[in-house]
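S.K.: prediction below, plus the sequence it came from.
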Amino acid sequence: MAAKLSEEDIKAKLARFRSAFLASPFLKAVLDELDECRELSKLGGDPECMIVTGDTGAGKTSLINKYLELNARKNSYEGTVIPVLLTTLPGEANSVALFQQILTDLGHPYPFESNNEVQLRKQIKDLARNCRLELIIVDEFQHLMEKKSLTILKKTANSIKSLIVDTKIPMALFGMPYSSVILDSVSQLSSRFERRRTLSPFRISTEDERNKFLKLLSCFETLMDLPEPSNFQSDDMSRRLYAYSSGNFKKLKNLLNSAYKAAIENGELHISKNRLAEEARSRSSTVEEKNNPFLLPMHKLKVIEPGKYVGWDDYTQGKGVNLRFKDNPKELSFSDVF
């Protein structure tokens, strides 16, 4: 049993672990590319835009928050400087709602006064210039296309293109994998978003992919800084952690958040399988003793690796979309993977 920590020490450790940004080489490259879009756009010509897609829990929000942290708003004698603006779209938004949300996030006092796109674009252009805005990040971009006809998609795409042309400010779109559909509905918009990056779930069917997952587990264990090793990288623990999360970053991180909190509150020396089993059961109503990956014998462990089109389900369901976009996860045996 470890020495009991004070409430302040516990909060500090939890805050450090929960807010940590684990930057893989790929994530660092995306952060650098966001910078590149801003810098190149200042040199004239068409603004450099990009789109980052990924399934729920792939790490898009963490990436956005890190970039905003690196490029925070600043107050000056001339007013507020906003180098990077984040706009998050509500469900079933349209282009007018997008423009009004951008005005809201820029601090416009009356963002909903007009529904005229031309007027809204002018307001954004004027306010963006005053705030020295260099990049607009639009999160939940898929809300601009959900339940929309192709005609409306094209109209929305043209509206976004017009905003980029008018303001000369690059955009970075973040959304579900099928967000690319709205871009491809208009060739002029598609060509502006040639930079396309995908945040994929961790996979383990090849040695290279498996090593990336093991490195992530090692980083998590290092951040926990517990008195004894938890051995997340061991065959036993890594298989169970993957069986629970199926490579989804958010699901894995949420479990470890809970396990770490319980461990330091109870003075435990490391994260045990029993601790993980208890937290997995409390986090999910579908995890029971008979299927808990931290309790099952190794030969009964079920390991599911996501397919190529993970995250497309909401778009393909009931839309008659080509079946090639249907995700086909595969169950792996240990002889396949380990």
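M.R.: Noted; the coordinates are in hand.
S.K.: drop to CA atoms for contacts and neighbour counts, all remaining ones
M.R.: OK.
S.K.: quick check: the gap between the residue positioned nearest the centre of the chain and Thr87.
M.R.: Nearest to the mean C-alpha position of the chain, counting by C-alpha atoms, centre = their mean, stands Lys60 at 1.5 Å. Noted for Lys60: a distance of 14 Å to Thr87, by C-alpha to C-alpha, to the nearest Å.
S.K.: same question, Phe249
M.R.: 23 Å.
S.K.: please identify which of these two sits among more neighbours.
M.R.: Thr87 (21 against 18; other C-alpha atoms under 10 Å).
S.K.: ranges for the helices of the chain?
M.R.: For the chain, helices defined by DSSP state H occupy the ranges 7-19, 25-41, 60-70, 95-106, 117-130, 150-167, 180-184, 187-190, 207-224, 235-245, 249-265, 273-283, 313-316, 334-337.
S.K.: who touches the second one?
M.R.: Residues external to helix 25-41 that are found in contact with it (C-alpha atoms under 8 Å, 6 or more residues apart in numbering): 47-50, 63, 67, 134-135, 168-170, 172, 197.
S.K.: quick one, what contacts Ile182?
M.R.: By C-alpha under 8 Å, 6+ apart, the neighbours of Ile182 are Met145, Leu153, Lys154, Ala157.
S.K.: one more time with 6 Å
M.R.: Going by C-alpha atoms under 6 Å, 6 or more residues apart in numbering, Ile182 touches Leu153.
S.K.: take this one as well and set it beside the first:
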Amino acid sequence: MKNELQGQQATREVSQYIIDYPAFHALREKMERMLRSPDPRGLLIVGDTRVGKTTLAKSVLDVHPKTIIDGTPSVPALYIEIPTIPTEKSIARALMLQLDVTTSRALSEQELISRFARIAEYCRIKLVIIDEFHHFTESSQYPKLLRYANSVKSLMNRAGVSVVLMGLPSSRAILDKNQQLRGRFSSVQHIGAFAMEDTAQFNDFLDVLRALADKLPFENAQELAGELYSPRMWYATHGALGYVKKLLIEAVETSDAANRKLSMALMEKAFTAAIWHDGVGKLNPFNRNFSHNLLDEVGQPFCPDMAF
């Protein structure tokens, strides 16, 4: 029972752990400056799947939680996610729902934003983080993209809040539809996976592995950042932090609770279960016959058009 509880605690800690590597830290500091700025600012953060965008947002929210000051609510930062099939009212409605405010469906988008502007002043909201923003650009034609762009512009103008947009690289398309919005979001930052060929980035990747190894229940967990496992961890995750956590959680959950030890066999099994069900034999980074080729071909997990 004790070993099982240790395993459960380890998976929670790995899942929730925020690793403040240099690029992540720089973006978080930029968002902190936006919170402190008296003038509304815009920032677009783009990156592929599982590189840490949502983790970045939540790290800011953790530092600035909702509180009560002098008897009134204080909500320094507000976070919403855009649904897969958005509407023109998606932003305004999501903001109101996040604040537990019920609104009539008959209200227009501009009426919703006006109401939010009053609430934002009352609740001292300084920063709005809009995640999964690429859903606005998927299968949307020019007229809709223009209206979505105007929604963001209205939010900044009328509510007086800074806005961080987060999404896949396709999110950039919406800035092309509105010159004024493009001026507000002149700062476009990329958050990406760690590159193996870049010495500094790969060293950061090793630091991440060492930090996560401290959370693992394996007696030889620090070997994760060693010569045997670290390059295989990179191939198995393409250097994306979200995949690293997913793989390690699977390894903990499938390991023997009575004798937890990091092994190639364990990681091979975890990769197939958590990352790619067809990743067997020489296509599995933890197999002794692995070819050390990138798993980015069509049908493989890190193919640009098929990543999951």
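M.R.: Received the coordinates, thanks. If you're wondering where the values come from, they're calculated on a predicted model, not measured in any experiment.
S.K.: how about the residue nearest to the centre of structure 1, what's its partner in structure 2?
M.R.: Alignment note (TM-score structural alignment): Lys60 of structure 1 maps to Lys53 of structure 2.
S.K.: same list (the helices of structure 1) but as a markdown table, adding distance to Leu295 of structure 1.
M.R.: Output for the helices of structure 1, formatted as a markdown table (distance: least, C-alpha to C-alpha, whole Å):
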| stretch | distance to Leu295 of structure 1 |
| --- | --- |
| helix 7-19 | 26 |
| helix 25-41 | 33 |
| helix 60-70 | 31 |
| helix 95-106 | 47 |
| helix 117-130 | 55 |
| helix 150-167 | 48 |
| helix 180-184 | 41 |
| helix 187-190 | 49 |
| helix 207-224 | 19 |
| helix 235-245 | 9 |
| helix 249-265 | 15 |
| helix 273-283 | 7 |
| helix 313-316 | 30 |
| helix 334-337 | 17 |
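S.K.: out of those, flag the one nearest Glu78 of structure 1.
M.R.: helix 117-130 (8.7 Å; C-alpha to C-alpha).
S.K.: mean shift of that closest one relative to structure 2?
M.R.: Compared with structure 2 after fitting, helix 117-130 of structure 1 deviates on average by 1.3 Å (mean C-alpha distance after the TM-score superposition for structure 1).
S.K.: so that helix corresponds to what in structure 2?
M.R.: Going by TM-score structural alignment, helix 117-130 of structure 1 lines up with residues 109-122 of structure 2.
S.K.: Asn293 of structure 2 pairs with which position in structure 1?
M.R.: Using TM-score structural alignment, Asn293 of structure 2 sits opposite Lys302 in structure 1.
S.K.: its match: neighbouring residues, count only.
M.R.: Neighbours of Lys302 of structure 1 using other C-alpha under 10 Å come to 21.
S.K.: what sits closest to it if chain neighbours are left out?
M.R.: Excluding the flanking residues, the one nearest Lys302 of structure 1 by C-alpha to C-alpha, 6 or more residues apart in numbering is Ala243, at 6.1 Å.
S.K.: which residue in structure 2 lines up with that neighbour?
M.R.: Under the alignment (TM-score structural alignment), Ala243 of structure 1 maps onto Tyr235 of structure 2.
S.K.: can you check Asp208 of structure 1 too?
M.R.: By TM-score structural alignment, Asp208 of structure 1 lines up with Ala200.
S.K.: do Lys273 of structure 1 as well
M.R.: Checking TM-score structural alignment: Lys273 of structure 1 goes with Met264.
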